[in-house]
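**Student:** just the structure for this:
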Amino acid sequence: MNMVKKVISTLIMGSFALALSACGNEQAGQNQQSPTSQIQVNPGEAATAASYKTIFQNTVFLGDSITEGLSYHDILNEENVIGDAGKTTELALANIDDLTKRNPKFVFIMLGSDDLLLPPQITDNPMQYSLNYYEKLIEGIKGKLPDAAITVLSVTPVTAEVEKETPAYKHISEYNHRLKELAAKQKIAYADVSSIASDDQDVFTSDGVHFKPKFYTRMLDLLKDQVN
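**Tutor:** All right, here's what the predicted structure looks like:
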């Protein structure tokens, strides 16, 4: 990584930690329960949990801490998830080599939530800045994995309380509209998963940004036909 990228990365992570409390608290919200308590399932759910790992065994989900929840909650294996807190579309470019090594048949990208919180030190137009890098990311993956089926997932909503505290999240709907247009331009699939959270507020953890395991199982139920 050259010096410019190092400076950008430092600004992003520093701004998230110091100025953007909603984003900075995302990982804490996901970690509010121990991993053991998160992955407990009743006998009727156990087979379903195992089946997701089988269904999506040739898949990699690339994204931020929301995506990371798939492996954190033990719904998918770690090798099927590349997700980190604070990950933006720009920073995700560094994951292309790792993604290529895993050689998935299906790639699902779930980014943008952190991009909307980018501070003015980086850009005065977070949405356009993000989408420019999103396009570079898609093209980079296509170049390395030409036979992989790529699907872009919508940015998930936040609770009304979080949106009030962090007005940047009000742009999620517009961002998703433009993301759908980008997917069409790139001739890849787009999947809207926002209705899962919109229809059931109980899928959110207490931070109003991250999700409980049932969000992820519902999301995978929506996506499983795409990997058959």
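
**Student:** going forward, measure contacts between C-alpha atoms and count neighbours the same way
**Tutor:** OK.

**Student:** so who does residue 63 touch?
**Tutor:** Contact criterion C-alpha atoms under 8 Å, 6 or more residues apart in numbering gives 82-84, 87, 92, 109-111 as the residues in contact with residue 63.

**Student:** ok, residue 56 next?
**Tutor:** In this structure, residue 56 makes contact with 76, 80, 224, 227, judged by C-alpha under 8 Å, 6+ apart.

**Student:** my read is the third one is in a helix, agree?
**Tutor:** Meaning residue 224. Yes. Under DSSP: H, G, I helix; E, B strand; the rest coil, residue 224 falls within a helix.

**Student:** nearest residue to it other than its sequence neighbours?
**Tutor:** On the basis of C-alpha to C-alpha, 6 or more residues apart in numbering, the spatially nearest residue to residue 224 that is not a chain neighbour turns out to be residue 55, at 7.0 Å.

**Student:** so what's the one you found up against?
**Tutor:** 224, 227-228.

**Student:** and with 10 Å instead?
**Tutor:** Contact criterion C-alpha atoms under 10 Å, 6 or more residues apart in numbering gives 76, 220, 224-225, 227-228 as the residues in contact with residue 55.

**Student:** what subset of the residues you listed is buried?
**Tutor:** In terms of neighbour count (16 or more other C-alpha atoms under 10 Å), the buried residues within the contacts of residue 55 are 76, 220.

**Student:** let's compare: structure for the following, please.
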Amino acid sequence: MMRHGKNTVKNIFHIDRETGKIRFGKLYIGRRDLLTIVIAAFVLMFVYNVFHRNSEADVKDSTIRENLKFISGYDFSNVASVEKRIAQAGGTMQTVKKSNDFSKTNYKKIFDGCVAIGDSITEGLSSYGFLSEEQVFSKVGASLMKDGSMVRNAAKTFPKAAFFTFGMNDIGNYRGNATAFIKKYRETIADFSSKSPHTKLFVNSISVPSNPAREKNRSLNQYKKFNSSIRQMCRSMHITFIENNYILEEHPEYYGNDGIHVKPAYYKLWLDNMILKAGL
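**Tutor:** Model (predicted):
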């Protein structure tokens, strides 16, 4: 019985030493073809594990997104390149799994050479210690109407990337006039770009005010209209729009007492999203 089993396996699987081809039954497969199959199987298993292991986890966090970003970095046209990535995958996967555990020092390093520009919510990036004061240009009550000098000062640092976050205060300042707001936003971004032309630009959405905050200040109900206008502006200017609304929608516990400002835990998810969208 044992001999019969060995003969059966030999008939099904055989390596031709002269050609280097592998025979499965009547099918001949080259070694490079086999490697491609193995690689494809590895990637499928990787994708499965990403979703399977996170199926009961918090899928809104950056873990799954970072895993998918890792896979998308494979150069499938180059077998040697993929082999190298596979060899490194173990350590890389461990790093990806810990993406939500970045320390404040990590964020400062990741955003090295970048600036965040905006209002008091942006100011939390430095006041809570996630970014350095040199990386954040912000002001309580900041508005596109009156804080052009702050934006110009940021441009003078010639950053590699700039993240704009305006709108929460301007909803009221512009009395719900999204057209006038966007006109000023365009001018502000164009002015920044003229002074620092090699900076990659990113624009964040206006964060979602809580229901009680919108009931207290009816003008805040315009945030969706303003966000839609910001998105259209970014599309026409070929700038990346960063949608962050999902964070507070899925984590209402991250709201501050006023339903507008946010707790420190919010910033980790916000920073992770900016890292992903900017490819930092």
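
**Student:** TM between them?
**Tutor:** Comparison of the two superposed chains (TM-score structural alignment, normalised by the length of structure 1) gives a TM-score of 0.75, and 180 aligned residues with a C-alpha RMSD of 1.6 Å.

**Student:** report how many residues lie close to the counterpart of residue 153 of structure 1 in structure 2.
**Tutor:** The alignment partner of residue 153 of structure 1 in structure 2, by TM-score structural alignment, is residue 204. For residue 204 of structure 2, the neighbour count with other C-alpha atoms under 10 Å is 23.

**Student:** where do the helices sit along structure 1?
**Tutor:** In structure 1, helices defined by DSSP state H lie at 3-18, 21-24, 26-30, 35-39, 43-55, 65-72, 89-92, 96-102, 126-144, 160-165, 172-185, 194-199, 213-223, listed in chain order.

**Student:** need the winner for burial among those helices.
**Tutor:** Of all the helices of structure 1, helix 65-72 has the most neighbours on average by mean count of other C-alpha atoms under 10 Å, namely a mean of 23.

**Student:** now check structure 2 for the residue matching residue 73 of structure 1.
**Tutor:** Residue correspondence, TM-score structural alignment: residue 73 of structure 1 in this structure matches residue 128 in structure 2.

**Student:** its match and residue 120 touch, don't they?
**Tutor:** No. The pair residue 128 of structure 2 and residue 120 does not pass the contact test of C-alpha atoms under 10 Å, sitting 11.8 Å apart.

**Student:** what's the overlap in contacts for those two?
**Tutor:** Taking C-alpha under 10 Å, 6+ apart as the contact rule, residue 128 of structure 2 and residue 120 have no neighbour in common.

**Student:** hang on, the earlier thing: need the helices of structure 1 in JSON lines (columns: distance to residue 117 of structure 1).
**Tutor:** Supplementary listing: the helices of structure 1 in JSON lines, determined by distance: least, C-alpha to C-alpha, whole Å:
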{"stretch": "helix 3-18", "distance to residue 117 of structure 1": "8"}
{"stretch": "helix 21-24", "distance to residue 117 of structure 1": "8"}
{"stretch": "helix 26-30", "distance to residue 117 of structure 1": "12"}
{"stretch": "helix 35-39", "distance to residue 117 of structure 1": "28"}
{"stretch": "helix 43-55", "distance to residue 117 of structure 1": "32"}
{"stretch": "helix 65-72", "distance to residue 117 of structure 1": "14"}
{"stretch": "helix 89-92", "distance to residue 117 of structure 1": "12"}
{"stretch": "helix 96-102", "distance to residue 117 of structure 1": "23"}
{"stretch": "helix 126-144", "distance to residue 117 of structure 1": "7"}
{"stretch": "helix 160-165", "distance to residue 117 of structure 1": "12"}
{"stretch": "helix 172-185", "distance to residue 117 of structure 1": "11"}
{"stretch": "helix 194-199", "distance to residue 117 of structure 1": "19"}
{"stretch": "helix 213-223", "distance to residue 117 of structure 1": "23"}
